[in-house]
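Peer 1: sequence? don't have it. structure:
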């Protein structure tokens, strides 16, 4: 009996070690972020799209919810899947909602855009901004790229009170049309970007300013979604 005990203990330790390793691997897989990066884009014709990269073995499914929001679900795939994806979306009543849901860890990202349909938009909203994109980088920062039309002055500021990155656009002589900014997410963990269109050159005439398009990106920690 004494000879069996050490062998039994050794086997027990081996099985316990294997079980612990398997549990660690499962936990690591569960906490792994499937979404690597994404880019929200609006082209010169007002069309919206989103390009995104995911980790290997990630299945992607897109759904249209009853409230017209768009949900992109990322889950574990058995077979090898494409890592680069692109979807086109339409504004619904001047709103666009896109959500990423990672099934393995419950992580949720909500993107909300308020903009005017360029087909029906009045001059003053579209005469300044040509196109723009917002990219979520793998290091957690964001990159805002945008192009303005001819004779458009641009001023980029951060509104501390409202925690909003503001791009002020107005008529004026300028040589630069293409701009790029790397921006950090505020402590609220909600990124807000407003393009502020000034109908008149005077910034004091705030009543003429139109805040469109505006973008809100929120990494949700609760179960609330849209």
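Peer 2: Okay, I see it. If you're wondering where the values come from, they're calculated on a predicted model, not measured in any experiment.
Peer 1: from here on, just use CA atoms for contacts and neighbour counts.
Peer 2: Noted.
Peer 1: where along this protein do the strands fall?
Peer 2: 35-42, 48-54, 58-64, 70-76, 84-89, 95-102, 108-114, 129-136, 142-148, 152-159, 164-171, 178-183, 190-198, 209-220 (DSSP state E).
Peer 1: below is an additional structure, to be compared with the one above:
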């Protein structure tokens, strides 16, 4: 009788051990490592209208950049290796195409992907030409969080007003001519899970006539992840 009880206990123990071993194997096959490979990035438009991107990764991350000919997205594929690559910082110039710029960061876990869409007018200036737009230059920086930092400079005599458009669920920066000596601004934005982060620069021209056609929204920046 004792032998039967022992064999029964052994059978149950073996089953539990096998089940635990199977779970361990499954965990090894499907690791739950969702650490973000992209540490930070900064998109810039200089005073001449040229766009560029700086981004930082861990030193064990391999980066492959591809221009998707169908979607026109500048795709950056990030994958982790078990050895040091010896490079953390990358920089590329990204020209507008049909007044648009699309950027996509794709990580090998597919857990932390991020897309950035920019709509702007191609205003590339030759050497010596002066930028007469309301917005002179700007940059948008992000990291592994949902917090983004916008820094921008306007030309002389341009006033700035920050507005959140609840109906459109977007942030608007209204620029118009006025008596203002301040040129540099900085603003922090927090992206929510419910919607993309949208930032629109709204340029108001010919205020005396108040023509709707003279209100233009550019550049526009949309971030989704």
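Peer 2: Okay, I see it. Because the structure is a prediction, the values reported are computed rather than measured.
Peer 1: thinking again about what came up before, nearest to residue 17 of structure 1, out of the strands of structure 1?
Peer 2: strand 70-76 (25.7 Å; Cα to Cα).
Peer 1: neighbours of residue 39 of structure 2, how many?
Peer 2: 16 (other Cα atoms under 10 Å).
Peer 1: can you give me the buried ones in stretch 146-164 of structure 2?
Peer 2: 148, 150, 152, 153, 154, 155, 156, 158, 159, 160 (16 or more other Cα atoms under 10 Å).
Peer 1: in TSV: those residues, plus distance to residue 77 of structure 2.
Peer 2: Shown next, in TSV, are the buried residues of stretch 146-164 of structure 2 (distance: Cα to Cα, whole Å):
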residue	distance to residue 77 of structure 2
148	21
150	25
152	29
153	32
154	34
155	37
156	41
158	40
159	40
160	37
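Peer 1: and the residues you listed, which two are the farthest apart?
Peer 2: 148 and 156 (25.9 Å).
Peer 1: wait, residue 80 of structure 1 sits on residue 55?
Peer 2: No. The criterion here is Cα atoms under 8 Å, and residue 80 of structure 1 misses it with residue 55 at 10.4 Å.
Peer 1: who's more crowded, these two?
Peer 2: Each of residue 80 of structure 1 and residue 55 has its neighbours counted (other Cα under 10 Å); residue 55 has more, 18 against 10.
Peer 1: now the alignment partner in structure 2 of that one: how far from residue 31 of structure 2?
Peer 2: Under the alignment (TM-score structural alignment), residue 55 of structure 1 maps onto residue 58 of structure 2. Distance of residue 58 of structure 2 to residue 31 of structure 2, given as Cα to Cα, to the nearest Å: 19 Å.
Peer 1: now swap in residue 210 of structure 2 and tell me
Peer 2: The value you get for residue 210 of structure 2 to residue 31 of structure 2, if Cα to Cα is used, is 59 Å.
Peer 1: end-to-end on stretch 146-163 of structure 1?
Peer 2: 20 Å.
Peer 1: and that stretch, how far out from the chain middle?
Peer 2: The chain centroid and the centroid of stretch 146-163 of structure 1 are separated by 20 Å, computed with Cα atoms, centre = their mean, to the nearest Å.
Peer 1: give the aligned range of it in structure 2.
Peer 2: With TM-score structural alignment as the criterion, stretch 146-163 of structure 1 aligns to 152-169.
Peer 1: other residues contacting the matching stretch?
Peer 2: 132-139, 170-186, 198 (Cα atoms under 8 Å, 6 or more residues apart in numbering).
Peer 1: what of stretch 189-201 of structure 2?
Peer 2: 146-150, 169-175, 217-225.
Peer 1: and the strands of structure 1: which comes nearest residue 2 of structure 1?
Peer 2: strand 70-76 (47.7 Å).
Peer 1: ok, average deviation of the closest one from structure 2?
Peer 2: When structure 2 is superposed, strand 70-76 of structure 1 averages 0.7 Å from its matched positions, counting by mean Cα distance after the TM-score superposition for structure 1.
Peer 1: got the angle between that strand and strand 108-114?
Peer 2: Angle, strand 70-76 of structure 1 to strand 108-114, by axes from the mean of the first three to the mean of the last three Cα atoms, to 10 degrees: 160 degrees.
Peer 1: now strand 70-76 of structure 1: how far from the chain's centre is it?
Peer 2: 14 Å.
Peer 1: angle of it against strand 95-102?
Peer 2: 10 degrees.
Peer 1: quick one: list the elements packing against strand 70-76 of structure 1.
Peer 2: With contacts taken as 3 or more Cα pairs under 8 Å, 6 or more residues apart in numbering; DSSP states H and E, strand 70-76 of structure 1 sits against strand 58-64, strand 95-102.
Peer 1: mean shift between the shortest one and structure 2?
Peer 2: I take that to be strand 58-64 of structure 1. Averaged out, strand 58-64 of structure 1 is 0.6 Å away (mean Cα distance after the TM-score superposition for structure 1).
Peer 1: what is the orientation angle of that strand with strand 95-102?
Peer 2: Using the same axes, to 10 degrees: strand 58-64 of structure 1 against strand 95-102 is 150 degrees.
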